[in-house]
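Engineer: when you get a sec, could you give me coordinates for this:
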Amino acid sequence: MGTRLSEQRVADPRTDRQVGWLIALGSMVGAFAQAAPLSFVQAGLFEPWWQVASWMCIGLFVVIAVGGRVLPMRVLRVLWVLIPTCVFSLQLLSFLAYTGPEEGVVPWVWMIEPGSVTLLVLLFRPLVAVALTVFSGVTVALSAWIFTGAVPEVIAAATPIHVSNIGFVVIFIGIRGRMTQLRRLEEDARLAAERQARQEAETERNAELQRLVHDEVLSVLAAAALFRGAAPRELQDEAAHALLVLRDSVDSDGDADPGAVIAAAEAAEEIRLRAARFSSVELRIDDRGGSLPADVVQEVSAAASEAIRNARRHSGAERVVVDALFSHDRISVVVRDDGAGFDLATVPAERLGVRDSIIRRIEEVGGSVRIVSAPGAGTEVSLTWTR
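Structural biologist: Modelled structure (predicted):
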C-alpha cells in the first residue's frame, strides 16, 4: 500500500461509483456465504481484537453496498482505501492473533480478500493493482513464517488460489475501462447534440433576421425610392414600425416561451393592427374564441402582413380583402387582391417575399400555404394552421 495514490488512473467519478458498488455487492456474497460461517467455527482460534477488526471490514463492505450510490465520493474513496488496508493488515497479523493448533487453519478473513483486492482497481494503475494483489495473496503465508517460523501445509496449498485473485482484478480493470469509454462517448454525443442545437438555433435566428430585414426594412426602402419629396403618411408609419421591430429584435434575448398561448381575440387584434398599417384594406374577422399558440399567431400574422404588402405595392390592386378566422384549433387567413397577378413558378429563388417570408414561415409552424394567381387575374393567398 506504499504506492502513492497520486499515481492512480482517474476515471469518471460516476463510473468509479458504480464499479465500487458492484464490487461491494459481489463481496457481500462471499462475506456472508463463506467468511461469516467460518468466523463462528474459528471463534476460539483467534484473539478477540482480530475477530472484531475482521468483522469491521465486512461492515465497511456493507456500508458501500448500501450507500455506494448516494455517499459523497470523498467518503467512498476513504472506504476504498480503508478496506484493502484493513484486510491486508489482518492477513499479515493473522498468525500473531492465532491461538489454535500447530497445523494451522485458513484465517476466515482471507475469504473476503477477492473484494478487497478488486477495490485496488479504483485506486491504482493496473500494474500496481496486479502487483498488490499478488502481495495480498502471500500475506497469510508470510504471517505464518514471521510469527511461527513455518508455513503450515494448509496455508501453502491455499496461497496459489488466493494469488489467482488477479483474475478478478483484470476483469474489473476491463469493466472499468469499458464503462469509462462509454461515459466519454455519451459525453461526446451530448456535447455534439448541444453544438448542433446551438447551430440550428443560430441558423433559425439568422433566417428570422433575414425575413425581418426583408419584410420591414428593404420593403420600406424600396417604397421610399419611388417617391420624390415628402413621403406619404403611410410610408412614414411603416418606417416607424420597422424601427420599432428592429429595436425589439435587438433587445430580445431569444428565450420566449415556446409554449405560450394567447386568446383568439388577441390574435384577431394582431391581424387588425398589421392590416391597419396599409390603406384601403378590407378586413373581415371571425373570432370564435379559445386560445392559440403565440408563436403560431405571430408567424401567421407576419406572413399575412407580407401578403398584404405585396398586394399593395407590386400588384397594382385597387382592392385588397383579408378574411381571418380564429378558433381554439384553427387559424385561417385569406388575402385576396384584384391586381395584376403573377406566375409563382417564375419567381426567382433569391426573392424572399413569397418563398421565405410567407411559405417557409408558415410551414415552419406546421401550417400550409395555398397561392392561387395568374397574370391579369389577381392573387389569393390562403394561410392555414390546424392544431
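Engineer: drop to CA atoms for contacts and neighbour counts, all remaining ones
Structural biologist: OK.
Engineer: I'd assumed T384 was in a helix, is it?
Structural biologist: No. Per DSSP: H, G, I helix; E, B strand; the rest coil, T384 lies outside any helix segment and is strand.
Engineer: now do the SS call for the closest residue to it other than its chain neighbours.
Structural biologist: Spatial nearest neighbour of T384, excluding adjacent residues (C-alpha to C-alpha, 6 or more residues apart in numbering): S332 at 4.6 Å. What three-state DSSP gives for S332 is strand.
Engineer: I23: what's it in contact with?
Structural biologist: 115, 118-119 (C-alpha atoms under 8 Å, 6 or more residues apart in numbering).
Engineer: which of those residues has the most neighbours?
Structural biologist: Highest neighbour count within those: T118, with 29 neighbours (other C-alpha atoms under 10 Å).
Engineer: in what helix or strand does it lie?
Structural biologist: For T118, the element it lies in under DSSP states H and E is helix 113-118.
Engineer: what's the next secondary structure element after the longest helix anywhere in the chain?
Structural biologist: Under DSSP state H, the helix in the chain containing the largest number of residues is helix 166-212. Proceeding N to C from helix 166-212, the next assigned helix or strand is helix 219-224, under DSSP H and E.
Engineer: let's compare: structure for the following, please.
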Amino acid sequence: MAADGASSVPTFRPRQTRNPISGPLLDKIFARALAALGVVFGLQAVPFVIAQQPSMQVAWGWIISIAIFGGFIAIGLASTVMRGVETAAAFVAISFLVALITWPLAVQDPTHVQPQVPWLWYLVTVATSAAAVAFSLWVATGYLFLAPVIYGLIRITPSGGGVEPLRAALDASYSIILGGAVLILITLLRQASMSVDTAQNMAVARYSSAIREHATELERVQVDAIVHDSVLTTFISASRAFSPDERALATTMARNAMSHLTTAASVTPFDESSTSLTSMRERIQVLVANLGADVEVRAKGLDDHVIPANAAEALYSAAVQAIVNSVQHAGGDDVSRWVSVNWAREMVTVEVGDTGSGFNPAAVPGERLGVRVSITERLANAGGEASIHTKTGSGTVIRLTWPRAVPRPQAVRTHVVEDEE
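Structural biologist: Below is the predicted model of the structure:
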C-alpha cells in the first residue's frame, strides 16, 4: 500500500544569505573609488592651480576652484555616510563643464598664449567618472564625449596653450578612452549586479512560496491526523461502546482527545527543541496504562539519547495510532500486544506488534486515514519511515524508524509486506 508522497521537514531554520555582489554594495564601492580618484587627481592639480592663478580672473579662479575641489570633499563625505553621492557627483561634473566652457573668458588676457596646460586637464577623468556615477548611461555617454571635445577646442585657443589641432585631438581622444573605460566598467558591473539581485529576489520568492506550500501541506497532514486520532476514533469507539470496559476506554480516549486538541495549536513543525527517548517511552507507558489494554512496553539502548521534538512527537503519535488500531481491530484479551523502543546505529526504532487477526492492506478503503495519514505521512513529514508487516489471521507488526536509513528524493513510500505462508 503506497502513501501519498510528502517531502521531509527541514530540521533547521535557513540562514539569511549575504550576496557579495549587489547594487548597494557596488554603489558604495563606486562612491569611495570616485572620492579616492578626486583626492589623487585633485592633489596632482593643486600645484598647477596655484601656478596659473595669477593669470586668471580672481573671482573666476576662486569660484571654480572652490566649486570643483569642494565637490571632491562633498563626494568623500557622502561616500562615508552613503547619502547624496549622486548629487555630489553631479555637482562636480556640472561644475567642471562650466569651468571648461568659461575658460577662455577666465584668463586675464585671452589673446596671450598660455605657456602651461590648463589645470582642468588633470581633472577630466574625474569629471567623466563623476558623470558615470551620477547620470544615466545615455547622459553619461554624452558627457564622456562632450567634456573632452570642449577641452580639445580650448587647447587650440591661446587661452588653452594654442597647440596644433592634432595635439588637441590626441588629448581629447586620450580623455575619451580613459573615461570610456571607466564608464564601461561601471555599466557592466551595474548590469551584473542587477542580474544577480534579480536572480536572488526570484530565488527568495520561490523559496518563500515553497516554504508556504510545504507548511500548508504539513498543516493539512497534522489536521487530518488530529481529526482522525482524536475525533473520529473517539466517536467510533463511543458508538461501539456497549460493555463497561469499552465505555471506560471511550471515556479515556475522549479526555485524551480534548487534551490533544488543546495543546495542538502550540506545536510548530519547525520546533528546534529536543526530546529524550526515555521521556517518549514514559509517555507511551502512560498512554497504555490509560487505555487499560494489556500491552507490553519494552526498551533497549535508550540511555540519554535525544532526538528532535518534532520527530519524537511523530513517532509517539504514530505509535499511539498503531496501538489504538490494534486494540480496536486485532482482537480481544487473547491477543498479545507489545511496543518496543530501541536505539541502535544512530537510529531509533519503535515497533508496535500484535498476534491478532491482521488485515489486508489492499482492502483498506481510501477514505480510511489511520495508516496513511496518522502513521505514514506523519512520520514521513518528520523525516522517518514506516513499514507494515501483516497477514490476515497472523498478526501485524508496524515498524517506525527515524531517521530514514536511505534518503529518498522522491515520494516516500510506506513499505507493506504480507508475510508468506
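Engineer: tell me the counterpart of the residue nearest to T384 of structure 1 in structure 2.
Structural biologist: Aligning on TM-score structural alignment places S332 of structure 1 opposite T349 in structure 2.
Engineer: centre of the chain to the following helix or strand past the helix holding T118 of structure 1, how far?
Structural biologist: Helices and strands here follow DSSP H and E; after helix 113-118 of structure 1, the next one along the chain is helix 126-148. Here helix 126-148 of structure 1 is found 46 Å from its chain centre; the criterion is C-alpha atoms, centre = their mean, to the nearest Å.
Engineer: and the alignment partner in structure 2 of S357 of structure 1, how many neighbours does it have?
Structural biologist: For S357 of structure 1, the aligned position in structure 2 is S374, judged by TM-score structural alignment. Per other C-alpha under 10 Å, the neighbour tally for S374 of structure 2 reads 26.
Engineer: surely T384 of structure 1 meets G366?
Structural biologist: No. Assessed by C-alpha atoms under 8 Å, T384 of structure 1 is found out of contact with G366, at 9.2 Å.
Engineer: which one of those two is surrounded by more residues?
Structural biologist: T384 (20 against 13).
Engineer: aligned to the more buried one, what sits in structure 2?
Structural biologist: Under TM-score structural alignment, T384 of structure 1 pairs with T401 in structure 2.
Engineer: and A311 of structure 2, what pairs with it in structure 1?
Structural biologist: Aligned by TM-score structural alignment, A311 of structure 2 pairs with V296 of structure 1.
Engineer: wasn't that match part of a strand?
Structural biologist: No. Read with three-state DSSP, V296 of structure 1 is helix and lies in no strand.
Engineer: the closest residue in space to it that isn't next to it in sequence: helix or strand, and which one exactly?
Structural biologist: Nearest residue to V296 of structure 1, sequence neighbours excluded (C-alpha to C-alpha, 6+ apart): V365, at 6.0 Å. Element membership for V365 of structure 1 (DSSP H and E) is empty, with no helix or strand holding it.
Engineer: show me the contacts for the spatially closest residue to N165 of structure 1 that is not a sequence neighbour.
Structural biologist: Spatially, and ignoring its direct neighbours in sequence, N165 of structure 1 is nearest to P114 (6.0 Å; C-alpha to C-alpha, 6+ apart). P114 of structure 1 is in contact with 27, 162, 165, 168, counting by C-alpha under 8 Å, 6+ apart.
Engineer: I'd like those residues as JSON lines, with distance to N310 of structure 1 and neighbour count appended.
Structural biologist: Below are these laid out as JSON lines (distance: C-alpha to C-alpha, whole Å; neighbours: other C-alpha atoms under 10 Å):
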{"residue": "S27", "distance to N310 of structure 1": "78", "neighbour count": "23"}
{"residue": "H162", "distance to N310 of structure 1": "87", "neighbour count": "21"}
{"residue": "N165", "distance to N310 of structure 1": "82", "neighbour count": "20"}
{"residue": "F168", "distance to N310 of structure 1": "76", "neighbour count": "17"}
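Engineer: and in structure 2, which of those residues remain?
Structural biologist: Among the contacts of P114 of structure 1, the contacts conserved in structure 2 (both residues aligned by TM-score structural alignment, their matches' C-alpha atoms under 8 Å) are 162, 165.
Engineer: could you dump the contacts of P114 of structure 1 into TSV and include distance to G259 of structure 1?
Structural biologist: Shown next, in TSV, are those (distance: C-alpha to C-alpha, whole Å):
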residue	distance to G259 of structure 1
S27	51
H162	63
N165	58
F168	53
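Engineer: just give me the neighbour total for E200 of structure 1.
Structural biologist: 12.
Engineer: now the strands for the stretch 251-387 of structure 1?
Structural biologist: Ranges of strands in the stretch 251-387 of structure 1, per DSSP state E, counting those that start in this stretch, are 261-263, 281-287, 291-293, 320-327, 330-337, 368-373, 379-386.
Engineer: save those as JSON lines, and put in distance to M56 of structure 1 too.
Structural biologist: Below are those laid out as JSON lines (distance: least, C-alpha to C-alpha, whole Å):
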{"stretch": "strand 261-263", "distance to M56 of structure 1": "62"}
{"stretch": "strand 281-287", "distance to M56 of structure 1": "77"}
{"stretch": "strand 291-293", "distance to M56 of structure 1": "63"}
{"stretch": "strand 320-327", "distance to M56 of structure 1": "72"}
{"stretch": "strand 330-337", "distance to M56 of structure 1": "71"}
{"stretch": "strand 368-373", "distance to M56 of structure 1": "72"}
{"stretch": "strand 379-386", "distance to M56 of structure 1": "68"}
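Engineer: ok, which of those comes nearest R233 of structure 1?
Structural biologist: strand 281-287 (15.8 Å; C-alpha to C-alpha).
Engineer: apart from its chain neighbours, what residue comes closest to the counterpart of H314 of structure 1 in structure 2?
Structural biologist: Alignment of H314 of structure 1 against structure 2 is given by TM-score structural alignment, with H329 as its counterpart. For H329 of structure 2, ignoring the flanking residues on the chain, the nearest one in space by C-alpha to C-alpha, 6+ apart is S357 at 7.8 Å.
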